[in-house]
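Engineer: dropping the sequence and predicted coords here.
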Amino acid sequence: MANDIAIKVENLSKYYKLGVINNGTLFRDIQSWWARKLGKEDPHAKIGSKYDSTPEGFWALKDLNFEIKKGDRVGIIGHNGAGKSTLLKLLSQITSPTEGNIKINGKIASLLEVGTGFHPEMTGRENIYMNGAILGMTHDEIDKKVNDIIEFSEIGEHIDTPVKRYSSGMYVRLAFAVAAHLDSDILIADEVLAVGDAAFQKKALGKMNELSTGEGRTVLFVSHNMAQIKNLCNKGIVLEKGRVVRQDDDIEKSINYYLGKNDDNSDIMTTSWKNDGKFYDENFTPRSLTIQDLNGNIVESVLENKCSYFLKLEVDVKKISPITDFCILLYKDMEYLISSKSYNAEMNLGTNIFLCELQAKMFLPGNYQIVLAASEHNYRWILNPSDRFVVVNFTVSGDALLDWKKKI
């Protein structure tokens, strides 16, 4: 492997057997088991057909090949279930590949799940020294770093408390500080940073950028926040159904592909979404989501700011669930803006039609994306907004007030 290569992946595949519950926590495993006992859908199952499957199992990753150079900041992009977290666990050597090889040139520090790598009975300070020892550092070398780690984490008054008493936010602060400051060549970070508050997220992203540009450390970053990906990363890898579908030396090209745009950053006009039969849920099956003018015609051009429009949603319901609700989320240039009020009034059996007014005059010029989300409240996702499964795009202006109205 060339000296300038940090990671080389060759024909990498990971296969999982079906029938084994492993959601990461006992509580989530019990939820999955109980749902199966009741004959209901697993609340932690992935939406749609995400992987190549066989009767015995599925390929979470299949035939991945790529190289990452030293000093690269690589954003790994894909919908939920695309295989991003599985890939990071393989690269971090938390799990082993079924097929293929991973060649790594340097030490890896990983930040994948809250609490990963920490012993709950040990204090924050003791965990710092334990993680440093795992990376091959001496006690004296860790001594030189420990004060910087504690200061960066901003949990100094609790550093000698067992980490089992930490909140998830405190866990993330300390875990990131440890991963960023101890001696490693490659830093791998998953969506776990989303647990922290906005100020710490900004601080952490700044630190990762500093490590890459200033110290030449290689960074792999997974997030559904495209603005964060764009600000931090210079290259991109897009995963779909466990396969690499795109690799770019320009991160904007990867982001544009993920958001359904052309390489010139112009939106592919997708003001109309229709269910092709691949998605079904007895409580809430979207048939179509379209942007229409006041005459009921689907809009296929830029919205004029002097006009009003409607977002029309058609939903089939085969079984009434009193806890089913849904909303839409509005994004502008990759950044989340606002969501509609959650609509959870009782629906009718059969086809239901809902309208959401879009007042173009209230929008600032730009490109927008609308994502439909639905759930059985506090039980399971029907449509997880991170999957961006039901999406329409439009170009115009504003962050209007979004409010559903039932069509009589």
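Structural biologist: Alright, I've got the coordinates.
Engineer: going forward, measure contacts and count neighbours with C-alpha atoms only.
Structural biologist: OK.
Engineer: so how far is Asn283 from Thr324?
Structural biologist: From Thr324 over to Asn283 the distance is 7 Å, taken as Cα to Cα, to the nearest Å.
Engineer: make that Leu337, sorry
Structural biologist: 28 Å.
Engineer: and if you look at Glu252?
Structural biologist: Counting by Cα to Cα - Glu252 and Asn283 are separated by 37 Å.
Engineer: roughly how far out does stretch 67-74 sit from the chain middle?
Structural biologist: 21 Å (Cα atoms, centre = their mean, to the nearest Å).
Engineer: can you get me the start-to-end distance on that stretch?
Structural biologist: With Cα to Cα as the measure, stretch 67-74 spans 11 Å from end to end.
Engineer: name the residues of it that are buried.
Structural biologist: Residues of stretch 67-74 classed as buried: Ile68, Lys69, Lys70, Gly71, Asp72, Arg73, Val74 (neighbour count, 16 or more other Cα atoms under 10 Å).
Engineer: which outside residues touch that stretch?
Structural biologist: With contact meaning Cα atoms under 8 Å, 6 or more residues apart in numbering, stretch 67-74 is reached by 4-9, 212-213, 216-221, 232-237, 251.
Engineer: heading C-terminal from the longest helix along the chain, find the next helix or strand.
Structural biologist: If you go by DSSP state H, the chain has its longest helix at helix 198-215. Next along the chain after helix 198-215, taking DSSP states H and E as the criterion, comes strand 218-222.
Engineer: okay, pairing it with this:
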Amino acid sequence: MSNIAIRVENLGKLYRLGEIGTGTLSHDLNRAWARLRGKEDPFAKIGETNDRATKGSSDYVWSLKDVSFDVKQGEVLGIIGRNGAGKSTLLKILSKVTAPTTGRIKVKGRIASLLEVGTGFHPELTGRENIFLNGAILGMTKAEIRSKFDEIVDFSGVERYIDTPVKRYSSGMYVRLAFAVAAFLEPEILIVDEVLAVGDAEFQKKCLGRMKHVSVNDGRTVLFVSHNMEALNRLCDRSVLLAQGRVEKIADTDTIIGSYVQKNFGSRGTMSWSDDNDSPGNDIIRLLSVSIINEGHDIVERIDIKRKIGISFTYKVLKPGQRFTHGVNIYNHHGVHLISSHDVEQANKQIAVATGVYTTTVWIPGDLLAEGLLTVGVAIMKYEPFEVWLHEENAVSFTVIDPITGDSARGYYTGSFPGVVRPLLQWDAVVEE
């Protein structure tokens, strides 16, 4: 374990539903008797997989089950999964907030955790006092903490309130100070949960930069849980995908994000609404359907980059004399907004439209886009004054592919490759004497 900072072996955590505590006195006695004999927890055998969407037959649920992986020293490891996948439970076990039911962990170095707003802070103490308290918990001397104090306060941006009890801080101020304490008091391992989502965009950017710095420059290990795919991709070279308490895959972050998005959202080439009352819109206009089509106007879920991609949406105009235009937004599987386009010609003409059912299609060259899963949102809005009448953010999705064959549009450069858009541009080479 020379260069391994964290080793997780067959980790499991069993919870009992519907009760506070471990259960009845007989359950506790059975558990104690099993431990004395060196046997497995008898109730672990009846524990079920943690699937929130189904009703189980047992009161015992495995929040984590048979989880194993290693984290190298200086590595930034991402942890991805749906709500209820076991991410927070895993971090709590690693942070020693709770004990595992089965398995074990080996940790090399001090751990600082940021699992939720206010973790490790005493609400009655001031910001200054909490900094020294957290440093003492990490085993640092007062002189060591004092040497880092100014950096912590400067990074957090709460200097004016540093001598105010933290119970009077906003959630954003709490997170700012808590992250600064965790990042600057030099733990060997930094564990960060989704809590950074509370901060503003500027502070999130600072946090990501700091985590990268402590990993690359200081050789410290970071475990990072987030639903922000772009942040995960920028920060983590490798990630773990959790599903229903088990490790589904460990691979490079881009592969993990692709697997996660494909499994949970997948390609959906068309979406329709049969009932006007349930369809997106208002009493003026209602969206009936959105589809991805090819050049033959067939509904598809996969498009070769050598072909045009059509986004077609049908809507019903309920009131005559309306003037409006249409828009589409396209996002990649990291959540990056790739394309925003609206019908400029329709907007400029401002033609009054009669009641009826209409279909609008926008065509996009396939070779503009990088390969992968893309999500489409559609909108209809009026001008003068501007007002959005309907906006279906995740209407449909499709996969852009470049088959690795002799007629590949990009030759050898196919599949995963940097760039959010990858247009085939004209290149001119000139021989200079």
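Structural biologist: Yep, that arrived. Computed from a prediction, not measured in an experiment: that's the story for all the values here.
Engineer: and the TM-score between these chains?
Structural biologist: Put the two chains on top of each other and the TM-score (TM-score structural alignment, normalised by the length of structure 1) is 0.67; 313 aligned residues with a Cα RMSD of 3.8 Å.
Engineer: who has more neighbours out of Leu337 and Asn283 of structure 1?
Structural biologist: Taking other Cα atoms under 10 Å, Leu337 of structure 1 and Asn283 do not tie; Asn283 has more neighbours (22 against 14).
Engineer: you'd agree that one is up against Phe326?
Structural biologist: No - the criterion here is Cα atoms under 8 Å, and Asn283 of structure 1 misses it with Phe326 at 11.3 Å.
Engineer: distance between the ends of stretch 93-106 of structure 1?
Structural biologist: Stretch 93-106 of structure 1: ends 13 Å apart by Cα to Cα.
Engineer: so where in structure 2 does it end up aligned?
Structural biologist: The alignment of stretch 93-106 of structure 1 onto structure 2 (TM-score structural alignment) spans residues 96-109.
Engineer: how far away from the center of its chain is the matching stretch?
Structural biologist: 25 Å.
Engineer: okay, helices next: where are they in the stretch 251-400 of structure 1?
Structural biologist: Ranges of helices in the stretch 251-400 of structure 1, per DSSP state H, counting those that start in this stretch, are 251-258.
Engineer: same question, structure 2
Structural biologist: Under DSSP H, structure 2 gives helices at 25-36, 87-94, 127-137, 142-156, 171-184, 201-216, 229-235, 253-264, 344-349.
Engineer: tell me the angle the fourth one makes with helix 171-184.
Structural biologist: Between the axis of helix 142-156 of structure 2 and that of helix 171-184 there is an angle of 130 degrees, by axes from the mean of the first three to the mean of the last three Cα atoms, to 10 degrees.
Engineer: flag every buried residue along helix 142-156 of structure 2.
Structural biologist: Neighbour-count burial for helix 142-156 of structure 2 flags Ile145, Lys148, Phe149, Ile152, Val153, Phe155, Ser156 (criterion: 16+ other Cα under 10 Å).
Engineer: again with stretch 358-378 of structure 1
Structural biologist: 358-363, 367-376.
Engineer: can you check stretch 163-178 of structure 2 too?
Structural biologist: In stretch 163-178 of structure 2, counting by 16+ other Cα under 10 Å, buried: Thr164, Pro165, Val166, Lys167, Tyr169, Gly172, Met173, Tyr174, Val175, Arg176, Leu177, Ala178.
Engineer: cool, and stretch 193-212 of structure 2?
Structural biologist: Neighbour counts over stretch 193-212 of structure 2 (16+ other Cα under 10 Å) mark 193-196, 198-199, 203-204, 207-208, 210-212 as buried.
Engineer: just give me the closest of those residues to Ile137 of structure 2.
Structural biologist: Relative to Ile137 of structure 2, the closest of the buried residues of stretch 193-212 of structure 2 is Asp193; by Cα to Cα it sits at 19.8 Å.
Engineer: do you know how far the aligned residue in structure 1 for that closest one is from Pro286 of structure 1?
Structural biologist: With the correspondence set by TM-score structural alignment, Asp193 of structure 2 lines up against Asp190 in structure 1. Per Cα to Cα, Asp190 of structure 1 is found 31 Å from Pro286 of structure 1.
Engineer: what number of residues lie near Ala251 of structure 2?
Structural biologist: 13.
Engineer: you'd agree it is up against Ser239?
Structural biologist: Yes - Ala251 of structure 2 is within contact range of Ser239, at 5.9 Å (criterion: Cα under 8 Å).
Engineer: OK, contacts around the residue positioned nearest the centre of structure 2?
Structural biologist: Centroid-nearest residue in structure 2: His227, 1.6 Å away (criterion: Cα atoms, centre = their mean). His227 of structure 2 sits next to Ile80, Glu194 when contact means Cα under 8 Å, 6+ apart.
Engineer: which two in the buried residues of stretch 193-212 of structure 2 are spaced the farthest apart?
Structural biologist: Farthest pair in the buried residues of stretch 193-212 of structure 2 (Cα to Cα) is Val198 and Lys212. Separation: 19.6 Å.
Engineer: what's Lys241 of structure 1 aligned with over in structure 2?
Structural biologist: By TM-score structural alignment, Lys241 of structure 1 lines up with Gln244.
Engineer: tally of neighbours for the nearest residue to that match once chain neighbours are set aside?
Structural biologist: Excluding the flanking residues, the one nearest Gln244 of structure 2 by Cα to Cα, 6 or more residues apart in numbering is Ala85, at 4.6 Å. By the criterion of other Cα under 10 Å, Ala85 of structure 2 has 22 neighbours.
Engineer: for the residue sitting furthest away from the middle of structure 1, give its distance to Phe176 of structure 1.
Structural biologist: What lies farthest from the middle of structure 1 is Asp140; by Cα atoms, centre = their mean that is 38.2 Å. Per Cα to Cα, Asp140 of structure 1 is found 21 Å from Phe176 of structure 1.
Engineer: can you check Lys202 of structure 1 too?
Structural biologist: 12 Å.
Engineer: again with Leu182 of structure 1
Structural biologist: 10 Å.
Engineer: ok, now which ones touch the nearest residue to Glu240 of structure 1 once chain neighbours are set aside?
Structural biologist: Using Cα to Cα, 6+ apart and skipping residues adjacent in sequence, the residue nearest Glu240 of structure 1 is Ala82, 4.9 Å away. Residues near Ala82 of structure 1 by Cα under 8 Å, 6+ apart: Lys50, Tyr51, Ala60, Leu239, Glu240, Lys241, Gly242, Arg243.
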